[in-house]
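Q: pasting a predicted model and its sequence here:
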Amino acid sequence: MQKKRYNGYKSFEYLEPGVDYRPFKLAQELNRVPSRAVEVTPEQEERVKRIFQENLIISLHDHCFVAPENLAEFFEFRRQGRDWTGYEGLSVSGLDCVFDNLMNGTAMITSRSGWKWDDIIYDLGMRLSDIAHQDMVVLATTTEDIVRAKQNGQIAFVVSLEGAAMIENELDRLDILYGLGVRCLGIAYSEGNQLGGGLREPNDGGLTVFGRKAVKRMNKLGIAIDISHSGDRTSLDTIEVSEKPVFITHAGARALWNSNRLKPDEVIKACAEKGGVIGIEAAPHTTITQKNPRHSIDSFMEHFEYCVDLVGIDHVAFGPDVLFGDHVGLHHTLSEALSIAASRGTLEYPRVEWVDGLENPSEAFPNIVRWLVKHGYSDEDIAKVVGGNIMRVLKEVWYR
C-alpha cells in the first residue's frame, strides 16, 4: 500500500525513557507472526492499489496502540497512563482515517475496574499529547478533516469510546467529551450502566430515562452513537430514540454464530432502516461461523456477505477492532475485566493464536480489499464499504 508521510517517529520520543516515564519492551508492529496476505494476481494487486489511491479508506473501529511484549506487565503498563501508537504499522496500513477507541475500560490509572471519569480523561489527554508531537496522524473532528488528511498523506484520528459508564448521571459530561475531541461513543460496554444494558447482562431492561436524554444530547452535539456492546433491547431502543443514524461499529451476525457479542438480524435490520451502518469485527474468536469455525479472513468475510445480503451494500463497513501485539493473549489477560468470556457463548470452536489475514491494523484493510477484488466486487461497491458508507452517516450525524 502507498505509505503515508511517516518520518520514523515513535511515541513519546520527545521525552526521556527512565526519567520521564517507565519504559516497557513493546511488541513488534510489523510481521510479528506469519499472517498470510490474501493471494491475488498482479493485475488484481494493481487494482487494489488504485482503489486505495482513489477512495477514502476508513476503519470504523480499531485500537492502534502497541501492547507490551510481556502481557504479564499489562496492568502495570496501563497504570502508567501512556499508550504507544503504532505509527510505523499505520504508515503502511492504507488507512486514511481510523476510529480509535483508546484503552476504554482498561485505562486503570486510578482504579482496578476501569471506566472512571478521571481515567478516561487521563487516557485521552496523554494519547492526544503524543499525537500532537508528530504530523502523520492528525486529530479529526469534522468530515473535512478526514478528506484533508487523505489529501495531505496523513491519517485522520477519530477519538471514540466504547461505553459511557464514565459520564455517570452527568449529562454535561457529554459536552466535555465532545469539547475534548470525542466523536463516537458507545451506550454501554457489556456491563449495564446509567444509560442502558450491556450485552453480558442476563436481563436487559433497555434504554433508561437518563439514557434517552443522553441519546438526544449526543444527537444535538454531533456525537456518533455506537451500540456494538449494548444489549439487544437497549440497541433497539437507542435506534428508535435517536433522531440520527447509529453505528454498530464492530460486530457480526448472530445468525452465523450464537454469541451475544454478535447482533441478531432484528437489530442489524433496525440499524439499517434508520440509515445506519454495521462494521464487521475481526477481534479473535468473534466473527466465526459454523462453516468456518476457525477464525480467519474467510469467516470474517462470511459475516460481511451475510450482512450485505440482509440489509444491502449501503449499510455495511469494516471495524476490525485489531491492535499491534498478541491480541489473543491480551484477551486472556483481560478476560474478567472486559467480560470477554461472558460474551462468547457456549459453543465449542478451535482457538487460534492470531486471526490469519487480519492480525493487526497494518494488514487488515489491504487484505479486505484484496478479498473483495478477488471475489468480484465492483469498484463502486468496494468504495462504499471501505469508507463511503461511513462518510454518508457522518455527514448526517456530526455537527460538520
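A: It's in.
Q: C-alpha from now on. contacts and neighbour counts both.
A: Will do.
Q: and the strands in the stretch 251-400 of the chain, which stretches?
A: Under the criterion DSSP state E, counting those that start in this stretch, the stretch 251-400 of the chain contains strands at 277-280, 316-318.
Q: if I look at the residue nearest the centre of the chain, how far off is Thr85?
A: By Cα atoms, centre = their mean, the mean C-alpha position of the chain lies nearest to His61, the distance being 1.7 Å. Per Cα to Cα, to the nearest Å, His61 is found 15 Å from Thr85.
Q: can you tell me how far the closest residue to Leu90 other than its chain neighbours sits from Phe99?
A: Of all residues not flanking Leu90 in the chain, Ser362 sits nearest, at 5.6 Å (Cα to Cα, 6 or more residues apart in numbering). Going from Ser362 to Phe99 by Cα to Cα gives 15 Å.
Q: those two: who's more crowded?
A: Ranked by neighbour count (other Cα atoms under 10 Å), Ser362 and Phe99 place Ser362 first, with 27 against 24.
Q: so that one makes contact with Gly86?
A: No - using Cα atoms under 8 Å, Ser362 is not in contact with Gly86, being 9.1 Å away.
Q: how about the contacts made by His315?
A: 272, 275-278, 308, 385, 389 (Cα atoms under 8 Å, 6 or more residues apart in numbering).
Q: so which of those residues wins on neighbours?
A: Highest neighbour count within the contacts of His315: Ile278, with 35 neighbours (other Cα under 10 Å).
Q: next up, a second structure to put side by side with the first:
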Amino acid sequence: MATTRYTGYRSFSYLEPGRDYAEFTLAAEIDRLPTHDLGLSADEEARADRILSENIAISLHDHPVRLPAKTEEELFAWNREARLAYGYEGLSRSGLDAVFDNLGWGACESRNGWKWDDVITDLGMRFCDFAHQDYVLRAESVGDIRRAHAEGRLAVVAGLEGAALIENEVDRLDVLYGLGVRQIGVAYSDANSLGGGLREHRDGGLTSFGRKAVRRMNQLGIAIDLSHAGDRTALDVIEASDKPVLITHAGARGLWDTPRMKPDEVIRACAESGGVIGIEAAPHTTVSPDHRRHTIESVMDHFRYCADLVGIEHVGFGPDTFFGDHLGLHHAMSEKLGVAEVVTSGPRYEPVEHVAGLENPGECFRNVTRWLVKHGYSDADIVAVIGGNALRVLEKIW
C-alpha cells in the first residue's frame, strides 16, 4: 500500500461535538463489512498494489461521507445539520489520488434538485473542514491531481449532480466555478431549465437556455456530466458541446434495461466526443443477466460491455458509493421523495444488502484493480481505466 499523508484528522475536530454541532453516530469507515476475497495469488496481489500505487487513480463519482449508522431514521436530520463527516481514514486506504464528489446535498430535501443557498452552504461547510487538515486538497486543475499523487494526498473535485440550482441565470455557472466547482450534471433525473432528466416519460431535449449553459461550461472549463440526463437531452448536449463530455456514473442499458443505464447510442456518442463513461456500482443499478445478484461481477459485466462497444480508452469507474448503508439511503429517499422507480424498475434481480466487492469508496478501486489483474488485463489497460482515461479527457475539458 502506498504511503499517504493522512495523519488521523477527523471531520470538525476543531469544534466540540454536542456543544458546537449536533452529533450523530456514524458508520465505520474501516471493516464495517467483511473483506471481499477475489482469490488472487500473492504475486497477483503484489502486482495490483504496484499498479495502483505507481499510477493515478480517479473515481469519476463517489460520496465519501460517513452516513448515519441508523440511516433511514436519521438521514434527513443529519443532512439538515450540513456537517457531513468525511471518510478521511477510509479514503487514505483506497489507493485513490482523486475523487469527483457531489458536494451539494440539497437533493436529499428536494425532488427537483438542489436549492442555491443550500448548495453554497454545503460547499462552504465541506471546504471549511478541508481547510483544517492537510491530506485532502481541493482540485481545480489537472495539475492539482498530479500534485496529490506525487505528495500522497487526495484531490477532491467539487461536482454537482444536477444544474437545477442555476435556474435561468447562466452567470451562476461562473459563481460556481469561482467557488471551485469543476463538474456539473445537466439534470438530476427530473427536467429543469436546461433539459430533460432520465425520469421523464417524454424527454424534450436540451432547451435554448441549456445550449447557453453548455456553451458557458465549455468556456469556463466545467466538465459536463450526463449520468442522470434523459437520452434525447444527452445526445443534444454532446452535439452542442465543443469539448468532450462525461457519463460519470452509469452502465449499459443494452445489458440491463432500466432508465438509469445508458443506451448504446448515447455511450457511442459520448465516446465519439472524446469522453468517458464511468461504471456505476450503487445497489441494484448495474445488475446483469449473468449476475442478477449485484456484486463486483455484475458491475464488471457492464465494464466489459462498454469496453467492447466503444474501446477500453473510453471507460473508467464512478462507483457512486458511501461509507455506510447505501441501500438504507435509497429506502429513506424513496419513502420521502418517491423516487423508487429509478432503482427498482426493469428486469427482475436478486436483492442484496450491499454490493459485495464495491461497497464503499475505501475498497472500490483496490478491488477493481485486483479484478482486472485476476482476469488478465495488461498493465497499460488497467492504468487507463483506473485513471489514465479520465486524466486525458480532463486535460481537454479543463
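A: Yep, it's here. Since this is a predicted model, take the numbers as computed values, not measurements.
Q: now render the strands of the stretch 251-400 of structure 1 as JSON lines, adding distance to Phe247 of structure 1.
A: Formatted as JSON lines, the strands of the stretch 251-400 of structure 1 follow (distance: least, Cα to Cα, whole Å):
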{"stretch": "strand 277-280", "distance to Phe247 of structure 1": "5"}
{"stretch": "strand 316-318", "distance to Phe247 of structure 1": "10"}
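Q: for Ser339 of structure 1, find the nearest of these.
A: With distances scored as Cα to Cα, the stretch of those nearest to Ser339 of structure 1 is strand 277-280 (20.0 Å).
Q: quick revisit: who's in contact with the residue nearest to Leu90 of structure 1?
A: 30, 89-94.
Q: could you rerun that using 6 Å?
A: By Cα atoms under 6 Å, 6 or more residues apart in numbering, the contact list for Ser362 of structure 1 reads 89-90, 92-93.
Q: just how off-centre is stretch 113-129 of structure 1 within its chain?
A: Distance of stretch 113-129 of structure 1 from the chain centroid (Cα atoms, centre = their mean, to the nearest Å) equals 17 Å.
Q: give me the number of residues near the aligned partner of Gly87 of structure 2 in structure 1?
A: Under the alignment (TM-score structural alignment), Gly87 of structure 2 pairs with Gly86 in structure 1. Residues lying near Gly86 of structure 1 (other Cα under 10 Å) number 26.
Q: gap between Gly86 of structure 1 and Ala27 of structure 1?
A: 10 Å.
Q: secondary structure class of Phe99 of structure 1, three-state.
A: Classification of Phe99 of structure 1 using DSSP: H, G, I helix; E, B strand; the rest coil returns strand.
Q: check contacts around it.
A: Here Phe99 of structure 1 is in contact with 60-61, 158, 160 (criterion: Cα under 6 Å, 6+ apart).
Q: all helices for the stretch 201-350 of structure 1, in order.
A: Along the stretch 201-350 of structure 1, counting by DSSP state H, counting those that start in this stretch, helices occupy 209-221, 232-241, 265-273, 297-311, 327-333, 340-343.
Q: on that earlier part again, list the residues that contact the nearest residue to the residue nearest to the centre of structure 1 once chain neighbours are set aside.
A: Once flanking residues are discounted, His61 of structure 1 sits nearest to Gly319: 4.2 Å by Cα to Cα, 6+ apart. By Cα under 6 Å, 6+ apart, the contact set of Gly319 of structure 1 is 59-61, 249-250, 279-281.
Q: so which of the strands of the stretch 251-400 of structure 1 comes closest to Val147 of structure 1?
A: strand 316-318 (17.8 Å).
Q: against structure 2, where does the closest one fall?
A: So strand 316-318 of structure 1 sits over residues 315-317 in structure 2, by TM-score structural alignment.
Q: touching, Trp398 of structure 1 and Leu221? I think so.
A: No - Trp398 of structure 1 is beyond contact range of Leu221, at 7.7 Å (criterion: Cα atoms under 6 Å).
Q: compare those two (neighbour count), which wins?
A: More neighbours surround Trp398 than the other of Trp398 of structure 1 and Leu221, with 20 against 17 (other Cα under 10 Å).
Q: the residue nearest to that one when sequence neighbours are not counted and Ser339 of structure 1, how far apart?
A: Distance criterion Cα to Cα, 6+ apart; nearest residue to Trp398 of structure 1, sequence neighbours excluded, is Gly222 at 4.1 Å. Distance, Gly222 of structure 1 to Ser339 of structure 1, by Cα to Cα: 29 Å.
Q: what's the answer for Gly376 of structure 1, then?
A: From Gly376 of structure 1 across to Ser339 of structure 1, the span is 38 Å (Cα to Cα).
Q: higher neighbour count, these two?
A: Neighbours of Gly376 of structure 1 and Ser339, each counted by other Cα under 10 Å, are more numerous for Ser339; the result is 16 against 9.
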